[in-house]
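Engineer: I'll drop the sequence and a predicted model, then ask my questions.
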Amino acid sequence: MQFFLRFTALTVEVDGQAQKGTWSSRFVPLTPGSHRVDVYFRYLFKARCCEAGTTVEVSDGQVVELEYRAPQLMTSAGRLTAVG
């Protein structure tokens, strides 16, 4: 199933602003402070499939790395965690 997801556009939403993404690394510059990050993708008739979200605190000059993992079942939530 994971193979087929490579052909699906991933959406990264930061503070309510959606950005189309791919299933690879991406850099999103942010101002210092608290930011809400949500990740999901469209699958069949569901607009926000396997959604996962977290709030991150960003300090001046800091890089926060997050990793999104899609679940095995499309009816489950994904997982978005800080790396490192």
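Structural biologist: Looks like it came in fine.

Engineer: going forward, measure contacts between C-alpha atoms and count neighbours the same way
Structural biologist: Fine.

Engineer: The chain: helices as residue ranges?
Structural biologist: In the chain, the helices defined using DSSP state H lie at 2-5.

Engineer: ok, second structure coming up, stack it against the first:
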Amino acid sequence: METPSDQSTLTLTLRHPVATFLYQATKPRIRLDGVDLETSGWGVQRIPITPGEHRLDVWVPYVIPRRAGRARRNITVADGQDLALEYMAPTMTFARGSLAAPGVQASRGYSTVMVFNIIAVVVVVAALIALALT
């Protein structure tokens, strides 16, 4: 029988970039050692975990790809430890998610999306100027 000190906690914060509002339509998925866990959605998840080594997978169900923003990390949890990690979904669904210490996660694909946005704005402005000159 486990004593209370044998129980540890994984505090996993699930985040997505503000601009990716479509992620709100679904819940991220968590798999610990090959077992799918229930989540309450985006935000902080407190997961009881036994001390030792574990494999943690996080992703967001999506149309294409089926598992957007996949992130995997091997973790080691000490007896009675509260291990804090943060998952950040990517800006582009084909990019990988980020899973590491809280506060240092950045969304992958953000700069690529911004470059495409700038190109689109330049093309629209150039088309408007061309129309105005003709």
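Structural biologist: Yep, that arrived. For clarity, every value in this text was computed on a predicted model and none was experimentally measured.

Engineer: quick one, longest strand in the first structure?
Structural biologist: Counting residues, the longest strand in the first structure under DSSP state E turns out to be strand 46-58.

Engineer: Give me the aligned partner of Thr50 of the second structure over in the first structure.
Structural biologist: Residue pairing (TM-score structural alignment): Thr50 of the second structure is matched to Thr31 of the first structure.

Engineer: again, but for Asp33 of the second structure
Structural biologist: Asp33 of the second structure maps onto Asp15 in the first structure, by TM-score structural alignment.

Engineer: residues contacting its match?
Structural biologist: Contact analysis of Asp15 of the first structure by CA atoms under 8 Å, 6 or more residues apart in numbering lists His35, Arg36, Val37.

Engineer: Distance of it relative to Phe7 of the first structure?
Structural biologist: In this view, Asp15 of the first structure and Phe7 of the first structure are 26 Å apart by CA to CA, to the nearest Å.

Engineer: For the most centrally placed residue in the first structure, which non-adjacent residue is spatially closest?
Structural biologist: Centroid-nearest residue in the first structure: Val39, 2.7 Å away (criterion: CA atoms, centre = their mean). Distance criterion CA to CA, 6 or more residues apart in numbering; nearest residue to Val39 of the first structure, sequence neighbours excluded, is Val12 at 4.7 Å.
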